[in-house]
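> Turn this into a structure:
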Amino acid sequence: MSNENSKPILGINEAPTPGKFFILSLQHLFAMFGATILVPILVGISPGVALISSGLGTLAFLLITKGQVPAYLGSSFAFIIPLQTAFASDGPGGAMMGALMAGIVYGIVALIIKATGHKWLVKILPPVVVGPVIIVIGLSLASTAVSMAMNNPVTEKYSLLHFSVALVTLAIVIISTIFFKGFLNLIPVLIGIIGGYIYAAIVGIVDFTKVIDAKVFVMPDFIIPFVDYTPTFSWGMFMLMVPIAVVTLSEHIGHQMVLSKVVHKDLIKQPGLHRSIMGDGVATIIASLLGGPPNTTYGENIGVLAITRIYSIYVIGGAAVFAIIFGFVGKITALIGSIPTPVMGGISILLFGIIASSGLRMLVDSKVDLGINRNLIISSVILVIGIGGAFIQVTKTVQIPAMALAAIVGVLLNIILPGGEVPEDVDIYEAHIENDDSVA
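The predicted structure is shown next:
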């Protein structure tokens, strides 16, 4: 790449002209939109709340990182199954308290990193641990995606009509991903949702009633502590949600490294990994206090930065403000809510598969040799525990679920088994993050 082609069009602290500000910010909003609203739809949270918490979390992140890290934060896929389980067992209040605890863990890790440096965290979360855990996340969600795609959500039975909607949606996303270029290539999920929605409307499975009846501006369905529930600590929620932070922390490190390459500045050192992790944690805490899903930095938006060479935090901040405004627009949230289940099922088939495939790609790109018994044992145990659904019932109300147990066992095996030392000058994440914009 030539110096001319790598030179930023707008630097991190440069503001665009008023005429370009709107479209550049909207571009980032579209890049994160499809994935960010998919998580709350799957979990049963208001998409409007997710958009608002995403925008507020991003603004908090920019503030905590002193305006030096142009990253957008959106809904985290890693927490889908824990949130679904938490909603089913403890209701919205329990789920939000679990998310709050995960955010607090981020803050604690950030403070430890500030005091001790970040290399210890990278060493206990090498690709041989994180790769299989990410595979577990994707494959654990596979049955959910297929059920959403194949079944009539009313009767919960197989429907060829609904399955056709999912397949058409999936086909549109695949075509958009493979054949579209430029900006359209950045938003295949959004294009797929729109195309699938149109087809679903043609075959008659879209209910426009709520969209027609919705007011222009509404108050989203926030889930506020001491108003909608009484916060209580639960070891069950702690063991369900907090271990997932192992995975999201590793993804955060990867995103910060690739973002450093994109903007030609070592963001790990300045403003520091502790600040970006703290920003991520605060964003998750804000989301939990509003009733939104945990937040994480988005690879899709890093891809936008890389292609446009516009690194301005003002553009990122503008996208965050637009997300907050959209969350209060009743017509938009009602339109999102009217998206048929099989449309999201078709999207999920690809996205959840991409999550699993990205874990596999991490193993391949990081040159993890599965011919070495140590690596083979760690990855095999993580995969079977996680996908097989193993869990530990600590008490009648406290359970360590499969995904969390797989992550914990993987970290312990990596620490205990000999032969896992990493040379000080080797960046074990460098390979897999080179162009990683597939997983949020």
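> only C-alpha atoms for contact and neighbour calcs from this point on.
Will do.
> Between its first and last residues, how far does stretch 130-149 reach?
29 Å (CA to CA, to the nearest Å).
> And for stretch 179-192?
13 Å.
> Which residue ranges of the stretch 1-150 of the chain form helices?
Counting by DSSP state H, counting those that start in this stretch, the stretch 1-150 of the chain has these helices, from start to end: 3-6, 18-43, 47-64, 80-116, 119-124, 127-140, 142-150.
> Could you export these to TSV, including columns for mean neighbour count?
Below are these laid out as TSV (neighbours: other CA atoms under 10 Å):
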stretch	mean neighbour count
helix 3-6	9
helix 18-43	20
helix 47-64	27
helix 80-116	21
helix 119-124	15
helix 127-140	27
helix 142-150	21
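> where do the strands sit along the stretch 201-350 of the chain?
Assigned by DSSP state E, counting those that start in this stretch, the strands in the stretch 201-350 of the chain fall at 295-297.
> quick one: the helices in it?
Under DSSP H, counting those that start in this stretch, the stretch 201-350 of the chain gives helices at 209-213, 235-241, 245-263, 273-290, 299-308, 313-327, 330-337, 341-365.
> Single out the most deeply packed of these.
Highest mean neighbour count of the helices of the stretch 201-350 of the chain: helix 273-290, a mean of 27 (counted as mean count of other CA atoms under 10 Å).
> What is it packed up against?
Secondary-structure packing of helix 273-290 (3 or more CA pairs under 8 Å, 6 or more residues apart in numbering; DSSP states H and E): helix 47-64, helix 80-116, helix 245-263, strand 295-297.
> Pick out the residue closest to the middle of the protein.
By CA atoms, centre = their mean, the chain has its centre lying nearest to residue 76, at 2.7 Å.
> Tell me which of the helices and strands packed on helix 273-290 sits nearest to residue 144.
In terms of CA to CA, the element of the helices and strands packed on helix 273-290 nearest to residue 144 is helix 80-116, at 9.6 Å.
> The closest one vs helix 127-140, what angle?
160 degrees (axes from the mean of the first three to the mean of the last three CA atoms, to 10 degrees).
> if we can go back for a sec, save the helices of the stretch 1-150 of the chain as JSON lines, and put in distance to residue 397 too.
Supplementary listing: the helices of the stretch 1-150 of the chain in JSON lines, determined by distance: least, CA to CA, whole Å:
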{"stretch": "helix 3-6", "distance to residue 397": "54"}
{"stretch": "helix 18-43", "distance to residue 397": "21"}
{"stretch": "helix 47-64", "distance to residue 397": "28"}
{"stretch": "helix 80-116", "distance to residue 397": "9"}
{"stretch": "helix 119-124", "distance to residue 397": "30"}
{"stretch": "helix 127-140", "distance to residue 397": "22"}
{"stretch": "helix 142-150", "distance to residue 397": "25"}
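> how about those, which one is nearest residue 294?
Comparing those by CA to CA, helix 80-116 comes nearest, at 6.1 Å.
> who are the neighbours of the closest one, in terms of helices and strands?
Helix 80-116 is packed against helix 18-43, helix 235-241, helix 245-263, helix 273-290, with contacts defined by 3+ CA pairs under 8 Å, 6+ apart.
> And this one, please, so the two structures can be compared:
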Amino acid sequence: MSMLGTGWKLHGDGRSVRPGEVVAPQERLAWPLTIGIGLQHVVAMFGSTFLVPILTHMPPATTLFFSGIGTVLFLLITRGRVPSYLGSSFAFIAPILASQQQFGVAGALGGVVAAGIVLALVGAVVQAFGAHWINVVMPPVVTGSIVALIGLNLAPSAKQNFVAAPITAFVTLLAIILASVLFRGILGRLSILIGVVVGYLVAIARGEVNFSGVGSAAWIGLPHFQTPAFHVGVLGLFVPVVLVLVAENVGHVKSVAAMTGQNLDGVAGRALIADGIATTLAGFGGGSGTTTYAENIGVMAATKVYSTAAYWVAGLCALALSFSPKFGELIATVPAGVLGGAATMLYGMIGVLGVKIWVQGRVNFSNQINITTAAVALIVGVADYTWNVGQLGFAGIALGSAAALLIYHGMTGLARWRGTVREPESESV
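Alright, predicted model coming up:
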């Protein structure tokens, strides 16, 4: 395999995958099939990737541009060993919305850049010293608490959009729920996208969609780029996001390793570095922060095709679509009601993902340290506690994340010193 990770070998006859076999990252099917699977990856990432810029009032085409660029960079930096698509990270929604109120879009982009740089530095440390220390610093009770509070912190934003057009929002939410149980395979995994399309059609029928910007937009043109502005006050909002991105990336690398039967621990640091660089570039140009996408991992699990060639197709296709201003304007017409219905599901899913991390980590909540860590962090994050120190402001996500880390490690240290905690941290199998 080449240093760029593009020296794929043809899998079998290139036309099929036998039962019990998988197409490895270093392999590919015939190009027509590979292109088809790559386009399927574009569809899989589409709904979630576009929801983030729409919810945060940022240009969708620009976000798509940096999503494509980020995916290509990820494949190059990991040398084609980790098949993954870099889409918009939901973890950035809350800090972007909060920072826009005080520092505008440019200030929010500065926060995205800061998060990207920190993530790349963490990746460099992981690559040098291994990923085992991440589990020591961020055990499941801490990681789950941080992920949960980020999702639940966004609940007021979901309600605001929902009440703006409750009928459309309800239909959108209902369509998402029904699509998730009525369809099999890839359609079932695209429930949010299907719900958004159904809700959008209802919004058109109700006269809630404004197409004025679509008609005047050109078919081909550059995305709208914007430079960031840097303020110390945004650091408290964005740095906690890095903890979520680390957990997502490492988790996805482990998932791909388990599905392909390959040991990918040696490239976990490269994956973090790649996502950090992609996020930094997005922040410098006006896009949203990126992360590896579970939706696309779901496509791989369904097709048994883990070829990075398909991700090259997906990344290049995303880049091509980003050069259509008319396409970007059309995406931007999604009205508040549709966003409210989708966000009700989406933000709740982020919160429940934190609970899933607890379950998978077998967190024992009979342990006083675990229950205290989660309890305080969740209330601080959901109620959006704030603390201002000069120009530096800390909101619920930052304070909740700090509380999870400080309470867990502080109580653990004191308990070991005093020998007072007898309940195990994790439940037995």
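> mind checking which of the helices and strands packed on helix 80-116 of the first structure is nearest residue 405 of the first structure?
Across those, closest to residue 405 of the first structure is helix 235-241 (CA to CA), at 8.9 Å.
> burial of the alignment partner in the second structure of residue 177 of the first structure, as a residue count?
By TM-score structural alignment, residue 177 of the first structure lines up with residue 180 in the second structure. Neighbour count for residue 180 of the second structure, taken as other CA atoms under 10 Å: 17.
> residues touching residue 180 of the second structure, list them.
Contact partners of residue 180 of the second structure, counting by CA atoms under 8 Å, 6 or more residues apart in numbering, are 188, 189, 190, 191.
> In a markdown table, list those along with secondary structure, distance to residue 94 of the second structure and neighbour count.
Formatted as a markdown table, these follow (DSSP: H, G, I helix; E, B strand; the rest coil; distance: CA to CA, whole Å; neighbours: other CA atoms under 10 Å):
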| residue | secondary structure | distance to residue 94 of the second structure | neighbour count |
| --- | --- | --- | --- |
| 188 | helix | 27 | 16 |
| 189 | helix | 24 | 20 |
| 190 | coil | 23 | 22 |
| 191 | helix | 23 | 24 |
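> Residue 111 of the first structure contacts residue 272, doesn't it?
No. Counting by CA atoms under 8 Å, residue 111 of the first structure does not reach residue 272; the two are 11.4 Å apart.
> ok, back up a step: can I take it that the match of residue 177 of the first structure is in a helix?
Yes. Assessed by DSSP: H, G, I helix; E, B strand; the rest coil, residue 180 of the second structure belongs to a helix.
> for the helices and strands packed on helix 80-116 of the first structure, which one sits closest to residue 204 of the first structure?
Closest among those, using CA to CA: helix 18-43, at 20.7 Å.
> Please compute how far the closest one lies from its chain's middle.
How far helix 18-43 of the first structure lies from its chain's middle: 13 Å, per CA atoms, centre = their mean, to the nearest Å.
> how near is the aligned partner of residue 41 of the second structure in the first structure to residue 97 of the first structure?
Aligned counterpart of residue 41 of the second structure in the first structure: residue 28 (TM-score structural alignment). Relative to residue 97 of the first structure, residue 28 of the first structure is positioned 30 Å away (CA to CA).
> what's stretch 69-86 of the first structure aligned against in the second structure?
Against the second structure, stretch 69-86 of the first structure falls on residues 82-99 (TM-score structural alignment).
> what does residue 311 of the first structure align to in the second structure?
Using TM-score structural alignment, residue 311 of the first structure pairs with residue 306 in the second structure.
> which residues touch its match?
Contacts of residue 306 of the second structure (CA under 8 Å, 6+ apart): 22, 23, 24, 25, 83, 260, 300.
> again, but for residue 34 of the second structure
28, 309, 310, 313 are the contacts of residue 34 of the second structure under CA under 8 Å, 6+ apart.
> Can you give me the separation between residue 198 of the first structure and residue 91 of the first structure?
For residue 198 of the first structure, the distance to residue 91 of the first structure - CA to CA - is 34 Å.
> likewise residue 380 of the first structure?
Relative to residue 91 of the first structure, and taking CA to CA, residue 380 of the first structure is found at 34 Å.
> what's the matching residue for residue 267 of the first structure over in the second structure?
Per TM-score structural alignment, residue 267 of the first structure is aligned with residue 264.
> Equivalent analysis for residue 296 of the first structure, please.
Match for residue 296 of the first structure (TM-score structural alignment): residue 291.
> Any chance of JSON lines for the helices and strands packed on helix 80-116 of the first structure, columns distance to residue 4 of the first structure?
Compiled in JSON lines, those are given as follows (distance: least, CA to CA, whole Å):
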{"stretch": "helix 18-43", "distance to residue 4 of the first structure": "21"}
{"stretch": "helix 235-241", "distance to residue 4 of the first structure": "46"}
{"stretch": "helix 245-263", "distance to residue 4 of the first structure": "14"}
{"stretch": "helix 273-290", "distance to residue 4 of the first structure": "29"}
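> For residue 169 of the first structure, find the nearest of those helices.
So among those, helix 18-43 is nearest, using CA to CA, at 12.9 Å.
> related to what we said a few turns ago, with residue 150 of the first structure as the reference, name the closest of the helices and strands packed on helix 80-116 of the first structure.
Nearest to residue 150 of the first structure, of those and by CA to CA, is helix 18-43 at 15.2 Å.
> can you tell me which residues contact the residue nearest to the centre of the first structure?
So residue 76 of the first structure contacts 36, 39, 293, 294, 295, 296, 440 (CA under 8 Å, 6+ apart).
> Tell me the spacing between the residue of the second structure most remote from its centre and residue 141 of the second structure.
Taking CA atoms, centre = their mean as the measure, the residue most remote from the mean C-alpha position of the second structure is residue 418, 40.3 Å away. Distance of residue 418 of the second structure to residue 141 of the second structure, given as CA to CA: 22 Å.
> what does residue 20 of the second structure give?
35 Å.
> same check, this time on residue 131 of the second structure
Distance from residue 131 of the second structure to residue 141 of the second structure, counting by CA to CA: 18 Å.
> ok, now residue 311 of the second structure?
Taking CA to CA, one finds residue 311 of the second structure at 33 Å from residue 141 of the second structure.
> repeat for residue 124 of the second structure
25 Å.
> And residue 298 of the second structure, by the same measure?
The value you get for residue 298 of the second structure to residue 141 of the second structure, if CA to CA is used, is 25 Å.
> With respect to residue 238 of the first structure, which of the helices of the stretch 1-150 of the first structure lies nearest?
So among the helices of the stretch 1-150 of the first structure, helix 80-116 is nearest, using CA to CA, at 5.8 Å.
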